[in-house]
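Student: requesting a structural model of the entry that follows:
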Amino acid sequence: MAIEVGQEAPDFETKDQNGNTVRLSDFKGKKVVLYFYPKDNTPGCTAQACDLRNNYEALQKAGYVVLGVSSDSEKSHQKFIQKYELPFSLLADEDKSVHEKYGTWVEKSMYGRSYMGTARTTFIIDETGKISQIIDKVKTKEHTNQIIN
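Tutor: Below you'll find the predicted structure:
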């Protein structure tokens, strides 16, 4: 089932980089940028995270909480956050349960080889918990502009 703008964002429970339990429902009343990315410390994912970091103040002023999601471990997220001084939480979805709820664990192909991986997608969730925007053509170096404008 594909997620569409206007529908209730699927709630989830997973761990952040510090092992704390995070639920989407914890952020009711706040706007959330929930961005799914393939892998810590890869060029595109680093560019995307650093764009969000560099514009974090503007995102906060606009009322957004930023949460990144990948299938990397808590330990990998900790290193990624430390290396690039990321001011927001990264969620470890090693069992892909959050990806499954959002339809971001998909079949991809590279060099004629098929494999399962993360579809780089951002869901903007409003204060009521509804999806207000879906960005599926993410420009990693200009992602904040796609969110705010």
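
Student: from here on, just use CA atoms for contacts and neighbour counts.
Tutor: Will do.

Student: so which strand or helix has the residue nearest the centre of the chain?
Tutor: Residue closest to the mean C-alpha point of the chain, counted by Cα atoms, centre = their mean, is residue 35 at 1.9 Å. Element membership for residue 35 (DSSP states H and E) is strand 31-36.

Student: grab the nearest non-local neighbour of the residue nearest to the centre of the chain.
Tutor: Spatial nearest neighbour of residue 35, excluding adjacent residues (Cα to Cα, 6 or more residues apart in numbering): residue 122 at 4.1 Å.

Student: so which bits of the helix or strand that contains residue 134 are buried?
Tutor: Per DSSP H and E: residue 134 is located in strand 131-135. By neighbour count, and taking 16 or more other Cα atoms under 10 Å as the criterion, the buried residues in strand 131-135 are 131-134.

Student: so residue 44: helix, strand or coil?
Tutor: helix (DSSP: H, G, I helix; E, B strand; the rest coil).

Student: from residue 139, how far out is it?
Tutor: 9 Å (Cα to Cα, to the nearest Å).

Student: how many other residues sit next to the residue nearest to residue 19 when sequence neighbours are not counted?
Tutor: Leaving aside its sequence neighbours, residue 19 sits nearest to residue 74 (Cα to Cα, 6+ apart; 6.7 Å). Number of residues near residue 74 (other Cα atoms under 10 Å) recorded here: 20.

Student: what sits against residue 74?
Tutor: By Cα atoms under 8 Å, 6 or more residues apart in numbering, the residues touching residue 74 are 15-19, 91-92.

Student: tell me the buried residues within the residues you listed.
Tutor: 15-17, 91-92.

Student: tell me which stretches of this protein form helices.
Tutor: 43-54, 56-61, 74-84, 97-102, 143-148 (DSSP state H).

Student: show residues contacting the fourth one.
Tutor: Same thing as helix 97-102. So helix 97-102 is in contact with 2-3, 10, 12-14, 36, 93, 105, 118, going by Cα under 8 Å, 6+ apart.

Student: this one next, for a side-by-side:
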Amino acid sequence: MLKVGELAPEIDKLATDGQRFVLSRQGGLCTVVFFFPKAFTPGCTVETRQFRDNHVELALAGASIVGISTDDHRTQCRFAESHKVPFPMIADDDHSVCRAYGVLWPLIGVARRVTYVVDPGMRVAAVFHHELQATKHRDDVLSFIDERFRAARPPAVPTAPRSAGALSLGPPSSVRLPPDVAPQPSPASALPGAASPGAPPDSDAPAPPGAPAPPGRPS
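Tutor: Next comes the predicted model:
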């Protein structure tokens, strides 16, 4: 099997969607390449269905996926159709891809249950191998893609909480109005009896205890 950091061999084969799958053209965050022994067997069916069910989640993270087994193309197409697989599946009936990736069982001539995560530079970023626990591959891949996706995202800029519909414009002193726009009165100044900014105090209003009386008003 290949190891993390090694260069992944090119894959260029006809897939079940009728298009040629070329690994080096995938781009995105990474490509998940999962090998499985035989179509329509219980473990391979479970594993393929799990990747199918999480295909949208992986795609949103920028990851593409391809499934490969040593079945012939016709069998692989029937397998993909019967389970409504939305990603390409490859029939490696000549064993060329399985040999290149070191996953071919030498005596029985089928692929081992190995999953590789390949980065856009064609380097192996992760390797998962569970022959009996088919469900572990999906779990390991989701965990790895989640960490890789978070690491690739720019850090979030913290923002102060504000009421719905309000725009954060900073402190009032930092907001400058154009010269021809007059400032609007605040809600408090619009109340009846409220003094406008800069108006003289009400001469009839009682002065606070101990405060000097305004000019012209008896103390």
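
Student: related to what we said a few turns ago, what's the spacing between the residue nearest to residue 19 of structure 1 and residue 56 of structure 1?
Tutor: Distance of residue 74 of structure 1 to residue 56 of structure 1, computed by Cα to Cα: 22 Å.

Student: same check, this time on residue 134 of structure 1
Tutor: For residue 134 of structure 1 relative to residue 56 of structure 1 (Cα to Cα), the value is 19 Å.

Student: returning to what we had before: select, out of the helices of structure 1, the one closest to residue 30 of structure 1.
Tutor: Nearest of the helices of structure 1 to residue 30 of structure 1, taken as Cα to Cα: helix 56-61 at 10.6 Å.

Student: buried residues in that closest one?
Tutor: Those would be 56, 59, for helix 56-61 of structure 1 by 16+ other Cα under 10 Å.

Student: what's the average distance of that helix to structure 2?
Tutor: Mean deviation of helix 56-61 of structure 1 relative to structure 2 after superposition (mean Cα distance after the TM-score superposition for structure 1): 1.3 Å.

Student: what sits up against that helix?
Tutor: With Cα under 8 Å, 6+ apart as the test, helix 56-61 of structure 1 has contacts from 65, 87, 144, 148.

Student: looking at those, spot the one nearest residue 109 of structure 1.
Tutor: residue 144 (27.4 Å).

Student: structure 2: which residue goes with the closest one?
Tutor: Matched by TM-score structural alignment, residue 144 of structure 1 corresponds to residue 138 in structure 2.

Student: for that match, list the residues it contacts.
Tutor: 47, 50-51.

Student: now do residue 145 of structure 2
Tutor: Taking Cα under 8 Å, 6+ apart, one finds 58, 61, 63 in contact with residue 145 of structure 2.

Student: surely residue 62 of structure 2 meets residue 29?
Tutor: Yes: judged on Cα atoms under 8 Å, residue 62 of structure 2 makes contact with residue 29 at a distance of 4.9 Å.

Student: okay, those two: which has more neighbours?
Tutor: residue 29 (18 against 15).

Student: who's in contact with that one?
Tutor: By Cα under 8 Å, 6+ apart, the contact list for residue 29 of structure 2 reads 61-63, 119-120, 149.

Student: what's the spacing between it and residue 59 of structure 2?
Tutor: 9 Å.

Student: repeat for residue 142 of structure 2
Tutor: 11 Å.

Student: how many neighbours does the counterpart of residue 118 of structure 2 in structure 1 have?
Tutor: Residue 118 of structure 2 maps onto residue 125 of structure 1 when the alignment is built from TM-score structural alignment. If you count neighbours by other Cα under 10 Å, residue 125 of structure 1 ends up with 27.

Student: contact partners for the residue nearest to residue 125 of structure 1 when sequence neighbours are not counted?
Tutor: Of all residues not flanking residue 125 of structure 1 in the chain, residue 131 sits nearest, at 4.5 Å (Cα to Cα, 6+ apart). By Cα under 8 Å, 6+ apart, the contact set of residue 131 of structure 1 is 4-9, 123-125.

Student: what about 7 Å?
Tutor: Neighbouring residues of residue 131 of structure 1 by Cα atoms under 7 Å, 6 or more residues apart in numbering: 5-9, 123-125.

Student: and of the residues you listed, the nearest to residue 40 of structure 1?
Tutor: residue 123 (18.9 Å).

Student: hang on, the closest one packs against residue 34?
Tutor: Yes: using Cα atoms under 7 Å, residue 123 of structure 1 makes contact with residue 34 at a distance of 5.2 Å.

Student: relative to residue 126 of structure 1, how far out is the residue nearest to residue 64 of structure 1 when sequence neighbours are not counted?
Tutor: Leaving aside its chain neighbours, residue 64 of structure 1 sits nearest to residue 31 (4.8 Å; criterion: Cα to Cα, 6+ apart). The spacing between residue 31 of structure 1 and residue 126 of structure 1, counted by Cα to Cα, is 5 Å.
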